[in-house]
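# how would this look folded up:
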Amino acid sequence: MSSTLTIFAAAGMLALTVPGSAFATNGFLRIDGVVHNHPLGCYEVAQLSTVLNFTDVPVRVHNVPGCQGNVVQIIPPGLATQVPGTHSILVKDPFTP
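I've put the predicted structure just below:
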């Protein structure tokens, strides 16, 4: 019985130590019909693209590939917009600043 309690206690502690960055966004991002479920990170936009943000966080549009350069647009959750080519889109972890 005590070994069972030890296992449950260890599992409970492990569940409490999972860092926030292990979680991606809720929802999906659609870029020209390609769906990215629970997106996180940088996505390239090689041409004039339609971007639908169905996540729970705003996404940032950068003016150069690689999510470098300046943020030229922010797409709020639930909004669709057209993004010019040679841009990139950054979806940040909702638990990091």
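
# When you work out contacts or count neighbours from here on, use the C-alpha atoms and nothing else.
Noted.

# would you list every one of the helices in the chain?
Counting by DSSP state H, the chain has helices at residues 2-16.

# can you give me the strands in it?
27-31, 34-37, 41-45, 49-55, 59-62, 71-75, 79-83, 87-91 (DSSP state E).

# I'd like the ones you listed laid out as JSON lines, including mean neighbour count and distance to residue 13.
JSON lines is the format used below for these (neighbours: other Cα atoms under 10 Å; distance: least, Cα to Cα, whole Å):
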{"stretch": "strand 27-31", "mean neighbour count": "20", "distance to residue 13": "28"}
{"stretch": "strand 34-37", "mean neighbour count": "13", "distance to residue 13": "29"}
{"stretch": "strand 41-45", "mean neighbour count": "18", "distance to residue 13": "29"}
{"stretch": "strand 49-55", "mean neighbour count": "20", "distance to residue 13": "30"}
{"stretch": "strand 59-62", "mean neighbour count": "23", "distance to residue 13": "33"}
{"stretch": "strand 71-75", "mean neighbour count": "15", "distance to residue 13": "37"}
{"stretch": "strand 79-83", "mean neighbour count": "16", "distance to residue 13": "39"}
{"stretch": "strand 87-91", "mean neighbour count": "23", "distance to residue 13": "30"}
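
# let's see this one next to it:
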Amino acid sequence: MARSDRQRRIRRAGVDACPGVGGNRWRTIILVTAAVLIGSAVLDIGVPVSTAHPGSVPARMKESAGTLVVDGHDYDQPTGCLTVRKVPRRIQVTNNTDQPVRVYLLPGCKGGVTNVVEPGGSATPLGASVQV
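Reported below is the predicted structural model:
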């Protein structure tokens, strides 16, 4: 049984109105891709540590007296950020300095602080970098 012209027009109008079908499909793919790229670029913008944690970073970083031991490696008088891993994992941190050590989730002291090891303390936090 053949369809009438009216049924064909209704069917065609319904298909053309559906997003992601026909010519609209590539437009939808391009728009979604652009939205993902823009969203990831916005999320990748870093906030300086001094802005994120007012007062937590001194104007001039002073050297810490003592040794920081991370996974068996000694760092004498460490200052600033030390990247110890490319990817986060449990690291053994022994703080033999006179200042607290912040352990960050990602390399470059990014991704948030996972633990603070006080002077004379030790911990096994998840992280990839440390800051004295």
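
# circling back: may I see the strands of structure 1 organised as JSON lines, with distance to residue 12 of structure 1 added?
Shown next, in JSON lines, are the strands of structure 1 (distance: least, Cα to Cα, whole Å):
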{"stretch": "strand 27-31", "distance to residue 12 of structure 1": "27"}
{"stretch": "strand 34-37", "distance to residue 12 of structure 1": "28"}
{"stretch": "strand 41-45", "distance to residue 12 of structure 1": "30"}
{"stretch": "strand 49-55", "distance to residue 12 of structure 1": "29"}
{"stretch": "strand 59-62", "distance to residue 12 of structure 1": "34"}
{"stretch": "strand 71-75", "distance to residue 12 of structure 1": "38"}
{"stretch": "strand 79-83", "distance to residue 12 of structure 1": "38"}
{"stretch": "strand 87-91", "distance to residue 12 of structure 1": "30"}
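
# Which residue is the nearest non-sequential neighbour of the spatially most central residue of structure 1?
Nearest to the mean C-alpha position of structure 1, by Cα atoms, centre = their mean, lies residue 40 at 2.9 Å. Nearest in space to residue 40 of structure 1, with sequence neighbours left out and distances taken as Cα to Cα, 6 or more residues apart in numbering, is residue 91 at 5.1 Å.

# hang on, that neighbour packs against residue 61?
No: judged on Cα atoms under 8 Å, residue 91 of structure 1 makes no contact with residue 61 at a distance of 9.2 Å.
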